[in-house]
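Student: Provided below for reference: sequence and predicted model.
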Amino acid sequence: MTGERASLRAPWSPEQVENLNEFQRAGGMHPFTCGGEHESHRDLVATEGGWVCPDACGYTQDWAHWFMAEPEKWPRLRFPRREAPAGEGRSE
């Protein structure tokens, strides 16, 4: 898809944050992960200001695929559901 619906740029509403974090856990696609150096990958956490690394390494991302904020548009689940890290989904 092209045009304005190709990506969703932060800032995001509280409802979008909730949906984006649920999408990360749902397992329908590989999650967005931190680009910083860690011993293992870190799933990003959505906040109203954009994605952040839960390890507070400073990595951020300001976009998501548009459908990630619309649960009725999510692809079928193909991977096991992931558990949320402690404190996930809190707005900054």
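Tutor: Received the coordinates, thanks.
Student: switch to C-alpha atoms for all contacts and neighbour counts from now on
Tutor: Fine.
Student: Could you count how many residues lie near E15?
Tutor: The number of residues packed near E15 is 11, by other CA atoms under 10 Å.
Student: Sorry, slip of the keys, the one I care about is E22.
Tutor: Neighbour number of E22 under other CA under 10 Å is 21.
Student: What's the separation between the residue lying closest to Q61 once chain neighbours are set aside and A26?
Tutor: Closest residue in space to Q61, ignoring its immediate chain neighbours: W51 at 4.9 Å, by CA to CA, 6 or more residues apart in numbering. Using CA to CA, to the nearest Å, W51 is found at 17 Å from A26.
Student: Check it against this one:
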Amino acid sequence: MALDGKPVKPETYEGDSIMVEGVQDNQVTAEEGRFTGTGCGLWAQLPSLAPGAHSLKVHGQSGDFSVDVDYVLTVAAAASA
């Protein structure tokens, strides 16, 4: 993972049991009602960003799962009081 070309080190969460409530037509849960799942993965907290355009690149692979996304983040200047 890289923010504006600089590496961002994610934290690894091995897995916690979580309760999920699925709703109709939600393609993420694929079913309605409550069920137990596992919350795990790599998580990163980004620093506050200055106004302007920023690049966030996330690339990785584990087994047969891979992710490869590039985001362009635009931060607006704070309104003056």
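Tutor: All right, it came through fine. From a predicted model like this one, the values you see are computed outputs, not experimental measurements.
Student: Work out the TM-score between the chains.
Tutor: Overlay of the two chains. TM-score (TM-score structural alignment, normalised by the length of structure 2): 0.23; 36 aligned residues with a CA RMSD of 4.6 Å.
Student: quick one on the thing from earlier: more neighbours: W51 and A26 of structure 1, which one.
Tutor: Taking neighbours as other CA under 10 Å, W51 of structure 1 and A26 compare with W51 leading, 26 against 20.
Student: Pretty sure that one sits against V45.
Tutor: Yes: in this structure W51 of structure 1 lies within contact range of V45 using CA atoms under 8 Å: 5.3 Å.
Student: Now name the helix or strand holding the residue nearest to Q61 of structure 1.
Tutor: For W51 of structure 1, the element it lies in under DSSP states H and E is strand 50-52.
Student: tell me what that strand is packed against?
Tutor: Applying 3 or more CA pairs under 8 Å, 6 or more residues apart in numbering; DSSP states H and E, one finds that strand 50-52 of structure 1 contacts strand 45-47, strand 60-61.
Student: want to try TSV for those strands, with distance to E18 of structure 1 and mean neighbour count as columns?
Tutor: Output for those, formatted as TSV (distance: least, CA to CA, whole Å; neighbours: other CA atoms under 10 Å):
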stretch	distance to E18 of structure 1	mean neighbour count
strand 45-47	8	28
strand 60-61	16	19
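Student: Could you say which one of those strands comes nearest to S7 of structure 1?
Tutor: strand 60-61 (12.0 Å; CA to CA).
Student: re the thing from before, please report how far the residue nearest to Q61 of structure 1 lies from E15 of structure 1.
Tutor: For W51 of structure 1 relative to E15 of structure 1 (CA to CA), the value is 15 Å.
Student: For W63 of structure 1, grab the count of nearby residues.
Tutor: As a burial measure, W63 of structure 1 scores 17 neighbours (other CA under 10 Å).
Student: In contact with it, which residues?
Tutor: S7, L8, R9, A10, G50, W51 (CA atoms under 8 Å, 6 or more residues apart in numbering).
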